[in-house]
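[1] Need coordinates for the below:
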Amino acid sequence: MSEQTTLTPAARRILDAASRLFYARGLHAVGVDTIAAEAGVTKKTLYDRFGSKEALEVAYLRARDARWEERLRESLAAHPAPGVERVLALFDAVDGWMAVEGGRGCAAINARAEVDDPAHPVAVEVARQKAWVRELVRAECRAAGLARPDELAEALVLLYGGALAASGVGTPPEPFRAARTAARTLCEAHRP
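    Just a heads-up that it's a prediction; the model follows:
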């Protein structure tokens, strides 16, 4: 993500502080005063670097998503040949990701829950992220030669999203493993 590599040191501190605070407390609960203080900058610097709190919120979501995408691509690379294991790599990747980066569920789902307007920049960014995952799963289902890949991908993405939401509330205790088991059953049922 080019935005991450071109950030000034102050902008990097702002984004890092905002990322920790937004994930821990939510978008609305964290004000720019708190972010600026945590980053050791002035509010003016925050606005000079990001323009608005909304832009900072979107930058937070994009930065987190870029790290998630990298983790997912590493998981996919461990299964270079198309097939069910490559489709299931999504669940392995998210399980490992949330063990390190989680605790409060999906940052994107949490952020989207805070905005009502589907045209809000946060809502648009979350929709983009979720569409990207859905398209990746569709492509993997097609490459694996599974029957009705579009229908299967929709079901798998629902399992993935449900596991993300469940991870934020702690029930079931291992939502990604449960989702992976159900996903395998669906994939096996869609073998030609």
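[2] C-alpha from now on. contacts and neighbour counts both.
    Will do.
[3] centroid residue for this protein?
    Asp65 (4.9 Å; C-alpha atoms, centre = their mean).
[4] which residues touch that one?
    For Asp65, the contacting residues are Gln129, by C-alpha atoms under 8 Å, 6 or more residues apart in numbering.
[5] Mind checking what helix or strand follows the lengthiest helix in the chain in sequence?
    Criterion DSSP state H: the longest helix present in the chain is helix 53-77. Moving toward the C-terminus from helix 53-77, the next helix or strand (DSSP states H and E) is helix 84-101.
[6] quick one, the longest helix of the chain and helix 84-101 angle?
    130 degrees (axes from the mean of the first three to the mean of the last three C-alpha atoms, to 10 degrees).
[7] For helix 53-77, buried residues please.
    The neighbour-count check on helix 53-77 (16 or more other C-alpha atoms under 10 Å) flags 53, 56-65, 68-69, 71-72, 75-76 as buried.
[8] Then stretch 178-192?
    Result for stretch 178-192 [16+ other C-alpha under 10 Å]: buried residues 179-180, 183-184, 187, 190.
[9] for stretch 2-10, same thing?
    Applying 16+ other C-alpha under 10 Å to stretch 2-10 flags Ala10 as buried.
[10] how long is that stretch from one end to the other?
    16 Å (C-alpha to C-alpha, to the nearest Å).
[11] want to put them side by side, so please do this one too:
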Amino acid sequence: MVASSVLLTDRGSRAAKPLTPAGERILSAASSLFYERGIRTVGVDAIADAAEVTKKTLYDRFGSKDNLIAAYLEQRNRVWHLFLDEQLRMRAPQTPEQVILALFAALTDWMAESRRGCGFINASVELAAPDHPAMPVIVAQKQWMRAEFLAQAERAGFRSTEELADRLLLLHEGALVSYRVAAMEHAPEVAHRAAADLLAGWPRD
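    Below you'll find the model as predicted:
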């Protein structure tokens, strides 16, 4: 299998800070509620009730709802990376091109368990303020995907790798949006085929 230094080392998110049992319950409850119901529609009262803690405990552990939103997205990012690592182990790609296509193929399995689409894209729509604590997490997650496509394109010996990485990212993220907004359930498969066609026709050094 082709090793991916970006996948294995540079995850684009901060290391998880140890949480108390109450903090773990709060983050777990918030993660479920934010993803299923939407960030803006879920208040701290609902999160505290679901986690069986007081609002004071919630604020003691996270400081604010905004910080809790950022923690939710950091956790989702870690889950995403672990999922991709498992997908690569399972698919065992032998070339950089196969790594890229495995990342696209993984979308089908991921979306089967994430029916409300990409949590990062959803959050970016709800959190319009550029200075929100969660925005750097969202931006870093998308930058990481592009960096991974770029790294694999360079390993494969393609020309104009920056442009290729841009196109691959647009296909990847477009599949997520189409799945969620346009109710296009086969969007991941379409993106996978489009990525394969793009790679097949892209010039090499």
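[12] Can you tell me what the residue nearest to the centre of the first structure aligns to in the second structure?
    When the second structure is aligned by TM-score structural alignment, Asp65 of the first structure is paired with Asn77.
[13] all helices of the first structure, in order?
    Under DSSP H, the first structure gives helices at 2-5, 9-25, 32-39, 43-50, 53-77, 84-101, 107-112, 121-143, 149-169, 175-189.
[14] What helices and strands are in contact with the second one?
    The helices and strands touching helix 9-25 of the first structure, judged by 3 or more C-alpha pairs under 8 Å, 6 or more residues apart in numbering; DSSP states H and E, are helix 32-39, helix 43-50, helix 53-77.
[15] superposed on the second structure, where does it end up, distance-wise?
    Mean deviation of helix 9-25 of the first structure relative to the second structure after superposition (mean C-alpha distance after the TM-score superposition for the first structure): 0.6 Å.
[16] residue range for that helix in the second structure?
    Going by TM-score structural alignment: helix 9-25 of the first structure matches residues 21-37.
[17] residues making contact with the matching stretch?
    39, 42, 47-48, 50-53, 57-58, 61, 68-69, 71-72, 116, 119.
[18] Just the buried residues of those.
    Buried among those by 16+ other C-alpha under 10 Å: 39, 42, 47-48, 50-51, 53, 58, 61, 68-69, 71-72, 116, 119.
[19] Now do stretch 11-28 of the first structure: distance to the chain's middle.
    Computed by C-alpha atoms, centre = their mean, to the nearest Å, the separation of stretch 11-28 of the first structure from the middle of its chain amounts to 15 Å.
[20] repeat for stretch 157-166 of the first structure
    For stretch 157-166 of the first structure, the distance to the chain centre is 11 Å (C-alpha atoms, centre = their mean).
[21] cool, stretch 6-20 of the first structure as well?
    19 Å.
[22] List the residues that contact the residue lying farthest from the centre of the first structure.
    What lies farthest from the middle of the first structure is Pro192; by C-alpha atoms, centre = their mean that is 31.3 Å. Pro192 of the first structure sits next to 145-147 when contact means C-alpha under 8 Å, 6+ apart.
[23] and if we set it to 6 Å?
    Counting by C-alpha atoms under 6 Å, 6 or more residues apart in numbering, Pro192 of the first structure makes contact with Ala147.
[24] That one and Arg104 of the first structure, how far apart?
    Pro192 of the first structure is 39 Å from Arg104 of the first structure, by C-alpha to C-alpha.
[25] likewise Asp117 of the first structure?
    23 Å.
[26] what about stretch 24-33 of the first structure, how long is it end to end?
    End-to-end distance (C-alpha to C-alpha), stretch 24-33 of the first structure: 16 Å.
[27] Please state the offset of that stretch from the chain centre?
    19 Å.
[28] Closest one of the buried residues of stretch 178-192 of the first structure to Val124 of the first structure?
    Val124 of the first structure lies nearest to Ala179 out of these, by C-alpha to C-alpha, at 26.3 Å.
[29] What residue in the second structure is paired with the closest one?
    So Ala179 of the first structure corresponds to Ala191, using TM-score structural alignment.
[30] Could you do Ala36 of the first structure as well?
    Checking TM-score structural alignment: Ala36 of the first structure goes with Ala48.
[31] any idea how far its match lies from Ala106 of the second structure?
    Taking C-alpha to C-alpha as the measure, Ala48 of the second structure falls 34 Å from Ala106 of the second structure.
[32] Find the residue closest to Gly103 of the first structure in space, skipping its chain neighbours.
    Gly168 (6.1 Å; C-alpha to C-alpha, 6 or more residues apart in numbering).
[33] If you could redo that for Pro82 of the first structure, that was the one I meant.
    Setting aside the residues directly before and after it, Pro82 of the first structure is nearest to Ala144 in space (C-alpha to C-alpha, 6+ apart), at 4.9 Å.
[34] Counterpart of the one you found over in the second structure?
    So Ala144 of the first structure corresponds to Ala156, using TM-score structural alignment.
[35] that older thread, now for the match of Ala179 of the first structure: which residues touch it?
    Applying C-alpha under 6 Å, 6+ apart, the residues contacting Ala191 of the second structure are Leu171.
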